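>>> have a look; sequence and predicted model below, questions after that.
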Amino acid sequence: RRTTHHRTHKSTKRKKQHHAVPRMTDEKRIQKALAGLGFYHGTIDGEVNSYETRSAIKEMNKAYEISQSAAMSNEEKDALIYLGTLFTFDRYLIAGGNDKKTKGKRIQTALKIEGYYHGKIDGAVGRGTRSSIAQYKSNNAMGYGDTLNFEEEYRLVNDAKHKNDKNIDDTIHSLKTMGSGRYQPEQQPSVLKLQVPGETPQSTPAPDNSQTPKGGWE
């Protein structure tokens, strides 16, 4: 008697796990800006109402003479969001390593600062990035093509780094000027002496210190 054995083959294929990339938010950019300025030392988690973040905002406001509280104006908030983006750009530009992803982010960041790339900085050099490279090379008399050699990449990244540094300095300066003129030292009220019409103003004689006042030390 023949017995047929039916084997059940379980699928050995594993489902690909898609790891969600943490989304960059304005709140995280504010924390990045505060960290770059040296006021925040916590985790970049977007919790701007946490004690650590609020303390950092207050310390910055006091240091730049903006206010004595942890509150932010819309102008100050926009400056911090922009500054957080600039600090991220700087990190990509100076990142070491020549692996594809690191190099791709470095080139995309530099092209974005120079105004040629408008896509997402993800390190994946695709059609959009190559098109931006070709346009950059054409506008800077580097010939044709959608790739960069070592010298061309160095020139692109170096120029972008200078521009980004200037943008950082200008934004920090704008933050500091938000507090200029708000805290003036208190001035002593001046005494106004009325003058009678027709009267010649007389100067007050200087006190005679030649004599020792009564009860004073000889």
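Nice, thanks for sending it over.
>>> going by C-alpha atoms from here, please, whenever you check contacts or count neighbours.
Will do.
>>> ok, longest helix in this protein?
If you go by DSSP state H, the chain has its longest helix at helix 150-177.
>>> buried residues in it, which are they?
Within helix 150-177, the residues that count as buried by 16 or more other Cα atoms under 10 Å are 153, 156, 157, 160, 161, 164, 168, 171, 172, 175, 176.
>>> run through the neighbouring helices and strands of that helix.
Under the contact criterion of 3 or more Cα pairs under 8 Å, 6 or more residues apart in numbering; DSSP states H and E, helix 150-177 touches helix 74-93, helix 100-114.
>>> would you list the ones you listed in JSON lines and tack on mean neighbour count and distance to residue 137?
JSON lines is the format used below for the helices and strands packed on helix 150-177 (neighbours: other Cα atoms under 10 Å; distance: least, Cα to Cα, whole Å):
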{"stretch": "helix 74-93", "mean neighbour count": "18", "distance to residue 137": "19"}
{"stretch": "helix 100-114", "mean neighbour count": "22", "distance to residue 137": "11"}
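>>> adding distance to residue 132, write the ones you listed out as JSON lines.
Listed next are these as JSON lines, based on distance: least, Cα to Cα, whole Å:
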{"stretch": "helix 74-93", "distance to residue 132": "17"}
{"stretch": "helix 100-114", "distance to residue 132": "7"}
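>>> and of those helices, who's closest to residue 134?
Ranking these by proximity to residue 134 (Cα to Cα) places helix 100-114 first, at 10.8 Å.
>>> between helix 74-93 and that closest one, find me the angle.
140 degrees (axes from the mean of the first three to the mean of the last three Cα atoms, to 10 degrees).
>>> could you check the angle helix 100-114 makes with helix 150-177?
Angle, helix 100-114 to helix 150-177, by the same axes, to 10 degrees: 60 degrees.
>>> here comes the other one, which I'd like you to weigh against the first:
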Amino acid sequence: MKDKIIFKNISKSYGDKIILKNINLKIEEGEFITILGPSGCGKTTLLKLVNRLLNFDEGSILIDGKDILKSNPVNLRRNIGYAIQGSILFPHMTVEENISYVPSLLNGNDKKRTKMAVYKWLKIVGLNKSLLEHYPDEISGGQQQRVGIARALAASPDILLMDEPFSAVDEITRKNLQNEIIRIQRETGITILFVTHDVEEAIRLGTKVLILNEGTIEQFDVPEKILKNPASEFIKKLIKYHK
């Protein structure tokens, strides 16, 4: 496997508060990385540095060997899907318009290609075509979240960033969505970075789990090794109640 994303000596602060400190990390193509840690440890910040929604203070990030600071931010984001808690759909747009938003920008007047992309991803996330003309407030929370995932994937990005995407839905819907994202990742081979507060979710979804604490990496390994050989007392306490 080749390296998809490389963090080199990344640091980020807000004023005097250090959020991330000297992060060094290699993520291989096709991995599903879950990012775990307490509130304020830098999980979301790390995610947003990848698509330049935030800028780091020191270091560099490479995607496919290219420094992201040398890429146009708009072009960079077109190859990176982004799904967040509650999906945040455009309320004045139908399901079809929400999913087709980015593909229509990329495809210009090629409406047939855009429609094909919408149908493809609607099917992949397990939604029926009958929902296409509905508005977000006319569908359930779980369906909204699936539309959000379809929208994030509709331009067929290489990387998908997910920031606690399933935390706002009920437990049954959450389990179903977890199953769907595992299936989607296996079918597409997309590289996923997935932020969560939930140890169970991180262990279940991740091919590897990245554990942050106070802006530094506590451990980065496959779930089995983290469970069997936690690298610190902090991690032992974190996974204590994992079944």
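Noted; the coordinates are in hand. Model, not experiment: these values are computed from the prediction.
>>> quick check: TM-score for this pair?
Remark: TM-score between the superposed chains equals 0.27 [TM-score structural alignment, normalised by the length of structure 1]; 99 aligned residues with a Cα RMSD of 5.6 Å.
>>> buried residues in stretch 218-228 of structure 2?
With burial defined by 16+ other Cα under 10 Å, the residues of stretch 218-228 of structure 2 counted as buried are 218, 219, 220, 221, 223, 226, 227.
>>> so which other helices or strands are in contact with the lengthiest helix in structure 2?
Across structure 2, the longest stretch assigned as helix under DSSP H is helix 171-188. Where contact means 3+ Cα pairs under 8 Å, 6+ apart, helix 171-188 of structure 2 is packed against helix 141-153.
>>> beyond the helix it packs on, next helix or strand please.
On the C-terminal side of helix 141-153 of structure 2, the nearest following helix or strand under DSSP states H and E is strand 159-163.
>>> ok, and what's touching that following strand?
Defining contact as Cα atoms under 8 Å, 6 or more residues apart in numbering, one finds that strand 159-163 of structure 2 is touched by 44, 47, 79-85, 152-153, 190-196.
>>> try 7 Å
With contact meaning Cα atoms under 7 Å, 6 or more residues apart in numbering, strand 159-163 of structure 2 is reached by 44, 47, 79-85, 190-196.
>>> mind giving me the PyMOL select for those residues, buried ones only?
The following PyMOL line selects those of the contacts of strand 159-163 of structure 2 that are buried, judged by 16+ other Cα under 10 Å:
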select buried, resi 44+47+79+80+81+82+83+84+190+191+192+193+194+195+196
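>>> which members of the contacts of strand 159-163 of structure 2 are positioned in strands?
If you go by DSSP state E, the contacts of strand 159-163 of structure 2 have 80, 81, 82, 83, 84, 191, 192, 193, 194, 195, 196 in strands.
>>> now, which of those residues sits nearest residue 174 of structure 2?
Ranked by distance to residue 174 of structure 2 (Cα to Cα), these are led by residue 196 at 12.4 Å.
>>> about what we covered before: tell me the two of the ones in strands among the contacts of strand 159-163 of structure 2 that are most distant?
Most distant of those, by Cα to Cα, are 80 and 196, 18.8 Å apart.
>>> gap between residue 127 of structure 1 and residue 133 of structure 1?
Distance, residue 127 of structure 1 to residue 133 of structure 1, by Cα to Cα, to the nearest Å: 10 Å.
>>> more crowded one of these two?
Using other Cα atoms under 10 Å as the criterion, residue 127 of structure 1 and residue 133 rank with residue 133 on top: 24 against 10.
>>> where does that one fall, secondary structure wise?
For residue 133 of structure 1, the host element (DSSP H and E) is helix 127-139.
>>> any idea how far residue 127 of structure 1 is from the nearest residue to residue 83 of structure 1 once chain neighbours are set aside?
Nearest residue to residue 83 of structure 1 in three dimensions, chain neighbours excluded: residue 33, at 5.5 Å (Cα to Cα, 6 or more residues apart in numbering). Applying Cα to Cα, the value for residue 33 of structure 1 to residue 127 of structure 1 is 32 Å.
>>> surely residue 203 of structure 2 meets residue 225?
No: checked against Cα atoms under 7 Å, the pair residue 203 of structure 2 and residue 225 is beyond contact range at 10.6 Å.
>>> list residues touching both of those two?
Contacts common to residue 203 of structure 2 and residue 225, judged by Cα under 7 Å, 6+ apart, are absent.
>>> residues in contact with residue 209 of structure 2?
Contacts of residue 209 of structure 2 (Cα under 7 Å, 6+ apart): 33, 34, 35, 202, 203, 220, 221, 222, 223.
>>> quick one, the helix or strand containing the first one and strand 159-163 angle?
Going back to what we said before, that points to residue 33 of structure 2. Taking DSSP H and E as the criterion, residue 33 of structure 2 maps to strand 32-36. Orientation check (the same axes, to 10 degrees): strand 32-36 of structure 2 against strand 159-163 gives 30 degrees.
>>> show me what strand 32-36 of structure 2 is packed up against.
On a contact count with 3 or more Cα pairs under 7 Å, 6 or more residues apart in numbering; DSSP states H and E, strand 32-36 of structure 2 meets strand 191-196, helix 199-205, strand 208-213.
>>> wait, which of these is closest to residue 97 of structure 2?
Of all these, strand 191-196 comes closest under Cα to Cα, at 24.4 Å.
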